[in-house]
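Asks: Structure of the sequence below:
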Amino acid sequence: MTDVMAPLDGQLTADLFNYESLLPDAERKILLRARALMRTEIKPLVNEYWARGEFPKELIGMFRASGLAGLPYEGYGEHRPAVSNLLSGMLAMELTRTDASVSTFFGVHNGLAMYSIYSGGSQEQRDRWLPEMAAMDKIGAFAMTEPLGGSDVAGGMRTTAKRDGATWILNGTKKWIGNATFADYVVVWARDVDDNTIKGFVVTKGMPGFTAVKIEHKLAFRIVENAEITLTDVRVPEADRLQNVDSFRDVAKILRATRGGVAWQALGVMIGAYELALDYARQRQQFGRPIAGFQLVQDLLVKSLGNITASWGMLVQLARLQDAKIFRDEHSSLAKAFVTARMREVVSWSREIFGGNGILLEYDVARFFADAEAIYSFEGTREMNTLIVGKSITGQSAFV
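Replies: Below is the predicted model:
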C-alpha cells in the first residue's frame, strides 16, 4: 500500500479543522520531530515485534536520541520550561497514530512513572530520579493494578507496606504492569497497614524479593511487556517513599492527568485506523472502480472523521483546562469515556472497509482494532468514568 498520510511538514489527512495549527511554531516542530521518528524509524519495526509479542529494546535508544522524554516537567528534559498540555496530548496522539503499544511504553515511562515522581516526590527525589529518566538512561514503570483489584483499587488494594525503622517492607502482587520486565524504577503503590492510607514507593530493579514475569498470549498491546509483579518482603528505604503522597487523593491527582493522556491515545488510534482505511479505499478496486467512490464506504469514512473531529475538539479544551490548572476529575473522565467509545466505532468501521484483508497484520488495521480494546479498558473503564461524571453533574454518588 502507498502512504497517503500528509508529509512530515504538512497537515494530517484527519485534521480537517486544522487543530494542529493551535500549537505555536516551537511546539509544532517538536510534534513533527515525533512524527518523523515514528514514521521513518519505528513504524518499520512494529508489525514484526507485534507478531512476536516482544518489545524491541532498540526503541529506547531511538527515543533517547529524540529528546522527547521529560518535556512536560518544569526543569527537566530537553526544554527547561515545560511544554503545554496541548503538545503533550498531541504527542501521545502522534505516537499512537503509528502504534498504540509503542505509545504506551513511552506513556508509562514519561507519564505514569515520571509524573508520579514529579507530583508525589520531594524536590530531592525529583532531582535524584527525573534527570536520568528524562534522558531515558533509566526507564520507569507504574504498579497499581492488582490481580484481584482494578476499579476498586482505591479501597481494595491488597499490596501492603509495613514500616520497620528506616525501611518499609512491601508484600503483594501487581498485574498488567507495562515496562516492568526491564524497568529500572517501578513506582509501587501499597496500603500502609498501620494507618490504612495508600503510599507510593520507588522500587529499584534488582531489589531482593521483587520479581516481574512477562504476561504471555495477549491479543492486544503485544509489543508492551506487561508483567505480573510479586513483592515478597521487599525492603524499600524511607528515602525512596514518595514524600508528598499521603492518601489516595494524591494518587487520584496523578490518575486525573494520565487519564486525559489515554483519551489522546484513543484519538491517535482513531486517526491511524481512519488514515489506513482512507488509503485502502482509494486503491481497492471493486466493480471496476475504487471503493472510495461507493456511497456506503464514504458514509463510514465521514462518520469516522466526525468522531475524530469531535473528539479532538474536546481534547483541545481539556488541554486548555489543564494548562490553566482548573481541570477536574469529571473533565478527564468524560474525555476518556467519550473518546474511547468513539474510538471503538472508528476502528470497527475502518476494519469493515478492508473486508477480509482487515484481519491481516500486513494491512495494519487489525493491530489498531485489537489495541483499541485495551485502551477502552485501562485508566478507568467507561462505567467507572461515567459514575465519576454522573456524581459531578447530579451531586449524587452511584458508587457501591
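Asks: drop to CA atoms for contacts and neighbour counts, all remaining ones
Replies: Will do.
Asks: where do the strands sit along this protein?
Replies: Counting by DSSP state E, the segments of the chain that form strands are 140-143, 160-164, 167-178, 185-192, 198-204, 210-214, 226-237, 285-286, 289-290.
Asks: Name the stretch among these that sits most buried.
Replies: Among the strands of the chain, strand 140-143 has the highest mean neighbour count (mean count of other C-alpha atoms under 10 Å), at a mean of 29.
Asks: How far off centre is it?
Replies: Relative to its chain's centre, strand 140-143 lies at 12 Å (C-alpha atoms, centre = their mean, to the nearest Å).
Asks: Tell me which other helices or strands it touches.
Replies: If you count contacts as 3 or more C-alpha pairs under 8 Å, 6 or more residues apart in numbering; DSSP states H and E, strand 140-143 packs onto strand 167-178, strand 185-192.
Asks: hmm, 6 Å instead?
Replies: With contacts defined as 3 or more C-alpha pairs under 6 Å, 6 or more residues apart in numbering; DSSP states H and E, the packing partners of strand 140-143 are strand 185-192.
Asks: Which secondary structure elements does the strand it packs on sit against?
Replies: Against strand 185-192 (3+ C-alpha pairs under 6 Å, 6+ apart) you get strand 140-143, strand 160-164, strand 198-204.
Asks: To compare with the earlier structure, here is another sequence to fold:
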Amino acid sequence: MSTTTAAPPATLASDFYGVQTELAPAEQDQVLRIREFLEREVRPIADDCWDRAEFPHHLIPGLADLGLFGAHLPETARFENGMLYRGWVALELARVDPSIATFVGVQTGLTMTAIAGGGSPEQREQWLPPMGRGELMGAFGLTEPYSGSDTSRGLRTTAERHGDTWTLRGAKRWIGNATFADVIVVWAKDVADDQVKGFLVRTGTPGLTVTKIERKQALRTVQNADIVLDGVEVAEEDRLQRVSSFRDVAAVLRPTRAEVAWQAVGLAVGAYEAAVAYVASREQFGRPLGSFQLVQDKLAESLADITASIALCRRLSLLAEEGNQRDEHAALAKSFATTRMRATVARCREVVGGNGIQLDHGVARYFADAEAVYTYEGTRDMNTLIVGRAITGIQAFV
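Replies: Have a look, this model is predicted:
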C-alpha cells in the first residue's frame, strides 16, 4: 500500500544534539531513504496492522531493497557502514513501527548473526545471501515456555546424535517471525555433553509444529509463535558448525542487546513526536494544550530522557566499533534506555489524555509496544545484575 505523504524531515527535532550528523555522508543519505520509505509505506498502515495483528508481507521486498537485512555482514552489506549507522537505523525503524523494527531485528540481528557467527563458510553462503535479499525468512528459537531469563542454565530442549542425524525434542515460546519463517535457528542441549548446540531447522520438517500466539497486547504485528519439536530430525550438516556452548549464544545476544537499546530510543521518539504534534493542535480552555506549563515540563523531561539515551547508545556503538564493547556495556544501555523509554511513553500518553489510549492519536501503539521492548533481550533486573557483577566482581545471579 502506498500513500502520498509529506517529505520526511532531513533531521529529527528529537535528535536534540544532532547525533545523526556524525554519520558518514553515504550513511546519512541511506538513513533519509529509509526514513522516506517508512513514512510512505509503513506509517499509513502501521496502526491497522497492529489492530488486526497481521504482518504486512508486501513490505519485505522494499525493506530488503534498502539493505536492512544483514547490513553488518560481508555477504549481504550493500555499502560500507558502521555501528552508529546500524544503531540509528534501529531507531528509525522503531520510531515509525516497533513491530517492523522487531521483525528486522529477528531476521538480521538474531538469525543472520547466528548463522554468520556460528555457521561454516558453506552455511553462510547457503543461507545469508538469500536472506539478505528477503527471499528467505528466519527465526531464532531460544526462549522456552519454562525458561526465559534462566535460559543459560535452564534450557530444556534436547539434541541427541545418532550417526549423521540429530533428534530434537522440546518446545520454544515467543519466537518472532516463526509463522512464516523458512528456517528456525533452534538452540538445544546436547545430551552427550550437556552443552548448547545450534541447529538450522527448516519449517515443514516432520515433528515441527508452529502455532501463532494470540491475544497479545504489545507488538501485535509481530508474528510470535509457540514451537513444539517432537522428534525433529536434523542432519549434522545443518548443525551450526562453530557453536559448542552457551557462550557462543551469548556472543550473538551481545550486539542484539545493543540494538534493542537503540530500538527503545526510537520507540520513545515515536511517542514523543506524536505527543508534540497532538498538543500543538489540541485546544483546552481556549488555548493550545502545548501552551500549558505542566505539559511543556513533561515534554522537556521526555526529550531529556531521549537525549541521554541517544548519548549512551552512541558511545556503546563506538565501543563496538573499536572492539571494546563488553557484556556490561550493552546491558547498561539496554536497561537504561528501556527504563527511560517506559517513562517517556507514559508521560506522552498522559499529555494526550483520554485520547492517548486510542490508536488514532498516535501514542497508544507505542505505549503498549514499550512493554515488550522493556522485557525482551534481557529484563531490566537481569541486565542490572550483569552490570552489578562488573561493578563488584560478585556473581549475584541465583
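Asks: Got a TM-score for the two of them?
Replies: TM-score for the superposed chains, counting by TM-score structural alignment, normalised by the length of structure 2: 0.97, backed by 394 aligned residues with a C-alpha RMSD of 1.2 Å.
Asks: Turn the strands of structure 1 into JSON lines, columns for distance to residue 313 of structure 1.
Replies: Listed next are the strands of structure 1 as JSON lines, based on distance: least, C-alpha to C-alpha, whole Å:
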{"stretch": "strand 140-143", "distance to residue 313 of structure 1": "29"}
{"stretch": "strand 160-164", "distance to residue 313 of structure 1": "42"}
{"stretch": "strand 167-178", "distance to residue 313 of structure 1": "29"}
{"stretch": "strand 185-192", "distance to residue 313 of structure 1": "33"}
{"stretch": "strand 198-204", "distance to residue 313 of structure 1": "34"}
{"stretch": "strand 210-214", "distance to residue 313 of structure 1": "37"}
{"stretch": "strand 226-237", "distance to residue 313 of structure 1": "32"}
{"stretch": "strand 285-286", "distance to residue 313 of structure 1": "34"}
{"stretch": "strand 289-290", "distance to residue 313 of structure 1": "31"}
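Asks: Quick one: closest of the ones you listed to residue 362 of structure 1.
Replies: Closest approach to residue 362 of structure 1 among those (C-alpha to C-alpha): strand 285-286, 18.4 Å.
Asks: The helix ranked longest in structure 1 aligns to what range in structure 2?
Replies: In structure 1, assigned by DSSP state H, the helix with the most residues is helix 248-283. Using TM-score structural alignment, helix 248-283 of structure 1 lines up with residues 246-281 of structure 2.
Asks: which parts of the matching stretch are buried?
Replies: For stretch 246-281 of structure 2, a neighbour-count test (16 or more other C-alpha atoms under 10 Å) marks 246, 248-249, 252-276, 278-279 as buried.
Asks: gap between residue 354 of structure 1 and residue 98 of structure 1?
Replies: 18 Å (C-alpha to C-alpha, to the nearest Å).
Asks: between the two, which one's more packed in?
Replies: Between residue 354 of structure 1 and residue 98, residue 98 has the larger neighbour count (other C-alpha atoms under 10 Å), namely 23 against 20.
Asks: That one -> structure 2?
Replies: In structure 2, the residue matched to residue 98 of structure 1 (TM-score structural alignment) is residue 96.
Asks: Residue 144 of structure 1 now?
Replies: Counting by TM-score structural alignment, the partner of residue 144 of structure 1 is residue 142.
Asks: which residues sit in contact with its match?
Replies: By C-alpha atoms under 6 Å, 6 or more residues apart in numbering, residue 142 of structure 2 lies in contact with residue 187.
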